[in-house]
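Undergrad: Quick one: sequence and predicted model below, then my questions.
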Amino acid sequence: QTIEEIAARTFRSRGGRRATSSGLRNFVLDRTNAGHTFLLRKAKERILARTKGKYPAPLAILDVVGTGMDKGPRRGYEAEARAFGQLARSVTARHLMQLFFSANTAKKDPLSTPSGTPLRSFERLGIVGAGSMGIGLAAQILHRRALPLQVHDLQTGNLTRCLAAVDQYLGQQVALSRLPRHRLPLLRGLLSTTTSYEGFRHADLIFEAVPEELGLKREVLHELEQVNQGRAVLASCTSSLPIKHLVPDLAHPEQVLGMHFCSPVATVQLLEVVRRDENPAELVRSAVAFGRTLGKHVIVVNDGAGFYTSRCLAAYLNEAAHLFFEGYRVEDLDKTMLEWGFPVGPMSLLDELGLDLATRTIQLLHQTFGTRMEPPEGWDLLLTDGRLGRKALKGFYTYSRKRGKTGRVDPTVYNLRPPTVTTLRNPDLVTVTRRLVLAFVNEAMHCFHDGTLRTPSDGDLGAVFGVGFPAYLGGPFSYLDHCGAARVVGELDDLANRFGDRFRPSQILCDSARAGATFHGARS
């Protein structure tokens, strides 16, 4: 039957009364083969748009539903049983289960679980810096913990924006039924702002969230210690500066640790707690416990430039910049990694993070790790041309003050490349993927080898929940176990010979290849 015939019959059955368009539409979609076909096709399009075909379960579920709709419940149940058996044995399922095991392993970490020593109680909180990090953190603390919180900034305009942004966020949670409306006045009353440190005198936990400048962070931490007299835990939200470089002038450096909330705080599910040997174990455990009450996956890493997630992300973005200056188009780089499974392309991410922050991070890591983090020639031209990304409405993409990102690449950005570089119209996207993915994976191995990263499980959790490494691959360590260390070492050696020593494989990866070992053992 055609849809027109069904509509005519329905109209006659109702005695000639005109059916509402929504009622007729629902009838056609629910009760006809044509409607079923249309629904399943549209559902498949939406699934593929979100998953890029990397996750087989949603498509299998859709097939099972289609079988049940077309051939009846019994055939549908049989199809469901077959599909479940096939999916449970799939590589994707093994990777996702490994990620689940990694999350459970992190919860049993001796530095994450309570011991005989009581955890510290954080009841009065402070945040220094009302930028995007401070605002996001304030919103999460009020929503998840409902604790008294004071936000400090020297600019009253920043404090006004903070209050408005937090209020907007809480209103959104009410609209999404994640927060009862009657709690709004209480939560609003818990938040206060100030341009002085007087209110921090009796705080238990103070977050330093000022811009990523070493001198400024040292000054703020010193002032906080003086006001608070060393009673509070001071948590720096730095994304890359070693904590040991922030504390040389403090009387109680053991009270300072890193709590790197990956941005944006409201949506990214990871917290890196950065410890040093001077930190008491109960202080680290207390910070981990607090992070979990904010709904975060928490990993504990050892102090060092870039920690774990920022180092891996920097290696990935730095390689994307090398590709750009070699002639690859912005849209090709972004599309390639979106298709591979990252939530955002590397060039878009550089615009979102800001080229100034990315530059400071790359410079720090280049100074620390040498050739491996050397930026491409021409990187500085992006800054001198004012391409700071979204916040400056000028980056790799074009931006509108009202609508934000337009989705169009700014063609003038290509003028910053050397005149000898021509835009590649038929790029080798397989090599692009290998270079970007293996830059990330190899840096994860370096982090594990030098002790920054404590376990492969933490490495997978941090990469997936912190910086968007595709979950269907389970994280860089699960990905290595699947590919085989020997194969990856061979690919890295090939890339190193073609593109430079930054691709030389990590020693621990070479050792694993020679031993035929895996990082997750039998479970991988």
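TA: Cool, the structure landed.

Undergrad: contacts and neighbour counts: CA atoms only from here.
TA: Noted.

Undergrad: Any idea how far apart the tips of stretch 4-21 sit?
TA: Using CA to CA, to the nearest Å, the gap from the first to the last residue of stretch 4-21 comes to 13 Å.

Undergrad: and if you look at stretch 302-313?
TA: By CA to CA, the extent of stretch 302-313 from end to end equals 17 Å.

Undergrad: next one: stretch 47-65
TA: When the termini of stretch 47-65 are compared using CA to CA, they are 14 Å apart.

Undergrad: And that stretch, what's buried?
TA: Neighbour counts over stretch 47-65 (16 or more other CA atoms under 10 Å) mark 47, 51, 53-55, 57-60, 62-65 as buried.

Undergrad: Equivalent analysis for stretch 148-163, please.
TA: Pro148, Leu149, Gln150, Val151, His152, Asp153, Asn158, Leu159, Cys162, Leu163.

Undergrad: Run the chain-centre distance for it.
TA: Put simply, stretch 148-163 sits 26 Å off its chain's centre (CA atoms, centre = their mean, to the nearest Å).

Undergrad: what's the first-to-last distance across that stretch?
TA: One end of stretch 148-163 sits 14 Å from the other (CA to CA).

Undergrad: elements contacting whichever strand or helix holds Glu339?
TA: Here Glu339 is covered by helix 330-340, with elements defined by DSSP states H and E. Other helices and strands packing on helix 330-340, by 3 or more CA pairs under 8 Å, 6 or more residues apart in numbering; DSSP states H and E, are helix 346-353, helix 429-449.

Undergrad: alright, now check it against this:
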Amino acid sequence: MTPSAFDQFDLLASRVPDEAVTHSLAEDIAVQGARIALITLDNQLGASKPTTLGPNTLIELGRTLETLRDRAAAGEIDAVAVTGKPSYLVAGADLTTVKQLGEPALGTQMARLGHTAYDLLADLGVPTFAFINGVALGGGLEIALACTYRTVSAAAQGIGLPEAFIGLIPGWGGVYRLPRLIGPEAALRIMIENPLSNNRTIGGREAFDLGIADALFGAEDFLAESLAWARDVLAGRTSVQRPHAVDPASGDPDVLSRWDMAAKAARALVAVKTGDAAPAPAKVLDVFEAGKLATQKESAELEVRTLTELMQTPQFRDTVYAFLDVVQRRGRRPAGAPDARLARPVTKVGVVGAGLMASQLALLFARQLGVPVVMTDIDQARVDKGVAHVHSEVDKLVARRSLSADSADRVKALVTGSVSKESFADADFVIEAVFEELSVKKQVFGELEAVVSPECILATNTSSLSVTAMAEDLAHSERVVGFHFFNPVAVMPLVEIVRAPRTDDAVLATAFVLATSLKKTGVLVRDAAAFVVNRVLLRLMGEVTAAFDEGTPAEVADSALAPMGLPMTPFTLASMVGLPVAQHVSESLQAAFGARFHVSANQQALIDAGIKGLWAPTADGGKEIPPSTMDLLSFGDSPSSAEQVLRRCQDALAEEIGLILEESVVAAPEDVDLCMILGAGWPMHLGGITPYLDGVGASERVNGRKFHP
């Protein structure tokens, strides 16, 4: 028997005997004279279990490809195609497996294994096709990039290279092949901008528009149409044009300049998004830049070395915990959620309010649920403005090719407005998004109870007020639940689901099922002021603001948290949230919990003067506090250093999270981590906020013990 190139990896595979293997199921298909060997990647674990890539999977794929290479050489087949089980091509590397490869040599072997398999696919002796029928992430997309041609389903979702988000690089050829296929700017959008923007992915239509795929087909007959298209390509009846493709090896000055400018812009984005505290995004760019004039083989060697290095970093281990254990596992199995079978159907939604938040909610419900949504407000002008905003956002989705014209028309038709709450009479779920004032919300709920059905669920999008108090005067307070979204609604994946003392299980179950249907992650929180995310954030911001008020220079106070790599500085966050909103929540928290929540007189002075933020831009692109703003402020004489502010904030966070857990606001530290990652953009490379506080010693300094023993 001829030795296989994959025999060298058998020891690596033996280290992960429990791997859920994604099998390479090969069959010959004759398509009007074309003989195509079709590989279907399938773990045979049912529709809900994503296919992934571990050592045993890659070895099986490689050996299957070796057999097909020999058959191609013998003239038995004309082409090879790769597709996946329904809804998945491949969801990327098996991180559970990768996490087990603690020794550098094993990490190197894993990196080389991927290249050995993908290089074979790229040079099989006959054309190769990838039929991207669903999720294609990381190594899954890199399989497609290694093929000669690609088709994609219009229904496919979850396409991308998220490695920078999880502490790695696209190390199986993606960082080399993608920019040559679609251009450096678009490639870095996929490899840097999207991963650092809440791990955004793209759909099939956008993948086609960018040039990742050569053809786009509908979901219903995707495989048949892809095979017919492949036949026509093989027969020369269809030619493939790639207008976005570039070749830096050609020496074209324009291409080389674009490459450099794209890298520079991406590095600036990484600095803004992570404060350069996370190593992986910078490493992606290092390999991208080094690969500009390299051969594919030279880039592969650099990718292997870089992957090996990154797999040994504490940031990667922390990211795996945050992504795999918290976001994936904890997020999909929320603690305390009732049996989903108790959930009630939701066939019509009401939104009280027609402002910006209400409009975002209306669009989300209409687009994701496909049910009628009615918005109300106190006058027709406000209602019309809200509905018009929804329509304009739908038009933007069409312009970005994220939504077809037909789908856009359907979404627009689902969203209507009214000045009468009588329009909610047949609604199953009504959510209020009105002014953050308890008396106003109680009045709204009282008016709603008079018109809705007995089974209708009443939800509040409050960020800090008592859900219990809102419901206390209702005849059926058990129907009330908190359903707190984060801004911007379309982007932020968290919903804090608030159970008041009388909220019943059917209502709560409906809320969790609804969150999932909206493609959000629901976390159960007890009814306590500001719940989790805003309580933690406001404690953090309050400490920075207090240090500033005490006399710490603004630049020192605002940059002190840079080692955390947060998405934005505290003062920038305050201006984005809105100083009045931040002040209002701080006042609510101080009223609930006392003086540990700082209410800033300086911030109130800015609000009273109509100033929206501390910083103002300068002509050279920097920032400053204008003299007119400084004249409004007063300071103490106890300045702190950046190190002192950072330690102060760490200790405050440890104290507040300890109290949140002591009060049973959530079930466990993992739930705090989940809330902060998904609701506040807490950096993945820090592994969640509670492991970070353990690591810097704050948990033990303040609470006498770690959150994670």
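TA: Done, it's in. These numbers come from a predicted model, not from an experiment.

Undergrad: TM-score for this pair?
TA: Comparing the chains after superposition, counting by TM-score structural alignment, normalised by the length of the first structure, produces a TM-score of 0.79; 459 aligned residues with a CA RMSD of 3.1 Å.

Undergrad: hang on, the earlier thing: mean per-residue distance, the helix holding Glu339 of the first structure to the second structure?
TA: Overlaying the second structure shows helix 330-340 of the first structure at a mean distance of 4.6 Å from the equivalent residues (mean CA distance after the TM-score superposition for the first structure).

Undergrad: ok, back up a step: any chance of the buried residues of stretch 148-163 of the first structure in TSV, with secondary structure too?
TA: Listed next are those as TSV, based on DSSP: H, G, I helix; E, B strand; the rest coil:
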residue	secondary structure
Pro148	coil
Leu149	strand
Gln150	strand
Val151	strand
His152	strand
Asp153	coil
Asn158	helix
Leu159	helix
Cys162	helix
Leu163	helix
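
Undergrad: quick one: which two of those are the most distant?
TA: Among these, the pair separated by the greatest distance (CA to CA) is Pro148 and Asn158, at 19.5 Å.

Undergrad: which residue in the first structure lines up with Glu543 of the second structure?
TA: Applying TM-score structural alignment, one finds that Glu543 of the second structure aligns to Glu319 in the first structure.

Undergrad: Identify the residues contacting its match.
TA: Listed by CA atoms under 8 Å, 6 or more residues apart in numbering, the contact set of Glu319 of the first structure reads Arg435, Leu436, Ala439.

Undergrad: Could you tell me which residues make contact with the first one?
TA: For Arg435 of the first structure, the set of contacting residues under the criterion of CA under 8 Å, 6+ apart consists of Glu319, Leu495.

Undergrad: where along the first structure do the strands fall?
TA: In the first structure, the strands defined using DSSP state E lie at 125-128, 149-152, 191-194, 205-208, 233-236, 256-261, 270-275, 297-302, 397-400, 404-409.

Undergrad: out of the ones you listed, nearest to Thr336 of the first structure?
TA: When those are compared for distance to Thr336 of the first structure using CA to CA, the nearest one is strand 404-409, at 15.3 Å.

Undergrad: Around the nearest residue to Pro501 of the second structure once chain neighbours are set aside, count how many other residues there are.
TA: In this structure, Pro501 of the second structure finds its nearest non-sequential neighbour in Thr468, 7.0 Å apart by CA to CA, 6 or more residues apart in numbering. For Thr468 of the second structure, the tally of surrounding residues (other CA atoms under 10 Å) stands at 21.
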